[in-house]
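Enquirer: quick one, what's the 3D model for this:
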Amino acid sequence: MQQGRQQGEAYLLIRLLQRRFGEIPQNLEENILHLPVERLEDLGLALLDFDTLTDLDNWLHP
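Expert: Sure, this is the predicted structure:
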């Protein structure tokens, strides 16, 4: 059940990021797909402040 939630949240966030920035590099998508639910929830809020994919990359790799 938890895995299904994690996967669903990850795919939703990827779609939101694609809508905002266009194509997302494969390595960033894979990083998102492997985040735990808690980090996905944090990403959902953080992406509102991203101006570029570099912001996403910096968030994923602090």
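
Enquirer: going forward, measure contacts and count neighbours with C-alpha atoms only.
Expert: Noted.

Enquirer: okay, buried residues for the longest helix belonging to the chain please.
Expert: Criterion DSSP state H: the longest helix present in the chain is helix 2-21. For helix 2-21, the neighbour count (16 or more other CA atoms under 10 Å) marks 6, 7, 9, 10, 13, 14, 17, 20 as buried.

Enquirer: now distance to residue 53 too, for those, in JSON lines please.
Expert: Shown next, in JSON lines, are those (distance: CA to CA, whole Å):
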{"residue": "6", "distance to residue 53": "22"}
{"residue": "7", "distance to residue 53": "21"}
{"residue": "9", "distance to residue 53": "19"}
{"residue": "10", "distance to residue 53": "16"}
{"residue": "13", "distance to residue 53": "13"}
{"residue": "14", "distance to residue 53": "12"}
{"residue": "17", "distance to residue 53": "9"}
{"residue": "20", "distance to residue 53": "10"}
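
Enquirer: quick one more, to check against the first:
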Amino acid sequence: MIVGLWRLKMKGAFNSPDMEEITPEYVAQLGKEWFESMVDATPEEELFSLPKFEHRLVQEHRDGHQEGERDGEAKILMRQLQRRFGIVPDWVREKVAKAELSFLENWSLRIFDAQSLDDIFFDKV
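Expert: A predicted model of the protein is given here:
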């Protein structure tokens, strides 16, 4: 389904009188946007019934999105830590760099009540 819709969209673009203005970068960006919109609009059960190649593309898209979200959360947390505590030690940088998204989200909330880095990164028993 996704590939078929993409072909229809591209046929329309290539038959356009503005074809001279279409650059390779434009086509690549159009493809990325179209793919993202199709993945977002396609029901989950239909995505899982896709042939292996298309399914892999969908999974890579989702993985990339999650990785980007994790990286963004880590960047914001590091900025908050620097603002609150000054110089951030290497052990904190390493912990943040390796952390999963759920940990980053939790730590970014703890920063509001924390008096020290230990209050953020170590659970009190």
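
Enquirer: where in the second structure does the next helix or strand after the longest helix of the first structure fall?
Expert: Going down the chain from helix 2-21 of the first structure, the next helix or strand is helix 26-33, by DSSP states H and E. Counting by TM-score structural alignment, helix 26-33 of the first structure falls onto residues 90-97 of the second structure.

Enquirer: got the contact list for that stretch?
Expert: The contact list for stretch 90-97 of the second structure, computed with CA atoms under 8 Å, 6 or more residues apart in numbering, reads 74, 78, 104.

Enquirer: show me what the first one lines up with in the first structure.
Expert: Alignment note (TM-score structural alignment): residue 74 of the second structure maps to residue 10 of the first structure.

Enquirer: hang on, the earlier thing: check the buried residues of helix 2-21 of the first structure and tell me the two furthest apart.
Expert: Checked with CA to CA, the buried residues of helix 2-21 of the first structure reach their widest spread between 6 and 20, with 21.2 Å between them.
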